[in-house]
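Whatever this is, show me its structure:
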Amino acid sequence: MVSRLNPYLNFRSSAREAMTFYHSIFGGTLDISTFAEFNVSDDPEEKDNVMHSQLTTDAGFVLMAADVPKKMPFAEGSSISVSLSGDDENELTGYWNKLIEGGTVFEPLAKAPWGDSFGMAADRFGVSWLVNIAGAGQG
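Sure thing, here's the model as predicted:
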């Protein structure tokens, strides 16, 4: 088996909504398992929360997420950003435009000093995203 490194996002009761949002942007296959399915929470309010979810796209992206149980500490936001990069300007610009709907743009997607197009934003769930589109002749 090949080793992989994948982003794993944590939410407080909004993982399903967030992953459905990402699925609408990136397409692919979304699998969601709840706390109830695996009998991992004694709190009936959490039975439909996401114990594990995985979005696997046709482009080869894998994004995972879960809801943190109420009994565990959780702080909104994090010191991690998810980075999307490549040279397909239309594809990456399309992702960017969908990710920023209802979010906060920190750096608009624009030509950067190093020759690429670059933008930074937090989506409506507070997840930070970096998008970098390689300039002509790079990749």
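
When you work out contacts or count neighbours from here on, use the C-alpha atoms and nothing else.
Fine.

and the gap between residue 17 and residue 86?
To residue 86, residue 17 is 27 Å away according to CA to CA, to the nearest Å.

actually residue 97, not the one I wrote
The value you get for residue 97 to residue 86, if CA to CA is used, is 16 Å.

For the comparison step, fold the sequence that follows:
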Amino acid sequence: MKVQSYLSFEGRCDEAIAFYGKALGAEVVQLMRYSDAPADMPPDADGCAGAMPGPDKVMHAVLRIGETELMASDGRCSGQAEFKGIMLAITAPTEADARKWFDALADGGQVMQPLIATFFSPGFGMVGDRFGVGWMVVVGH
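Modelled structure (predicted):
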């Protein structure tokens, strides 16, 4: 069994893909836009209530960040994504990597816990990025 994260950016998925590419070196593995759907697909065939988002919006994307695949889409394009009660965790091999990734994620976001040495790691911090996604960055042993 494999459990993966699927994030709905509510209309800002292209922006998020570019941001994670720059901040974390994320690579696009797969990208489908609503315009890629079959022309004869009924408007509600995607399983969502209401009209489909615009054709240029991301229906489904897979990003590879290190050894992990993160899935994402524009969702229903409501304009404001809400990522409550979850965080994504990054284990960095070095303090320098942790600092680089933490600072990149914090750009335009909000630091919740500065990256500091703790009893369990030489570096641990928490940040909400510019999209509201929570991240824990920890230096592994």
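
ranges for the strands of structure 1?
Using DSSP state E, the strands found in structure 1 span residues 8-11, 29-34, 50-56, 62-67, 81-86, 104-111, 117-122, 128-133.

can the ones you listed go into TSV with extra columns for mean neighbour count and distance to residue 139 of structure 1?
Rendered in TSV, the data for these read as follows (neighbours: other CA atoms under 10 Å; distance: least, CA to CA, whole Å):
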stretch	mean neighbour count	distance to residue 139 of structure 1
strand 8-11	20	26
strand 29-34	16	27
strand 50-56	21	23
strand 62-67	21	21
strand 81-86	14	6
strand 104-111	15	15
strand 117-122	20	12
strand 128-133	22	8
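
For the ones you listed, give me JSON lines that also has distance to residue 41 of structure 1.
Compiled in JSON lines, the strands of structure 1 are given as follows (distance: least, CA to CA, whole Å):
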{"stretch": "strand 8-11", "distance to residue 41 of structure 1": "16"}
{"stretch": "strand 29-34", "distance to residue 41 of structure 1": "10"}
{"stretch": "strand 50-56", "distance to residue 41 of structure 1": "9"}
{"stretch": "strand 62-67", "distance to residue 41 of structure 1": "11"}
{"stretch": "strand 81-86", "distance to residue 41 of structure 1": "29"}
{"stretch": "strand 104-111", "distance to residue 41 of structure 1": "33"}
{"stretch": "strand 117-122", "distance to residue 41 of structure 1": "30"}
{"stretch": "strand 128-133", "distance to residue 41 of structure 1": "29"}
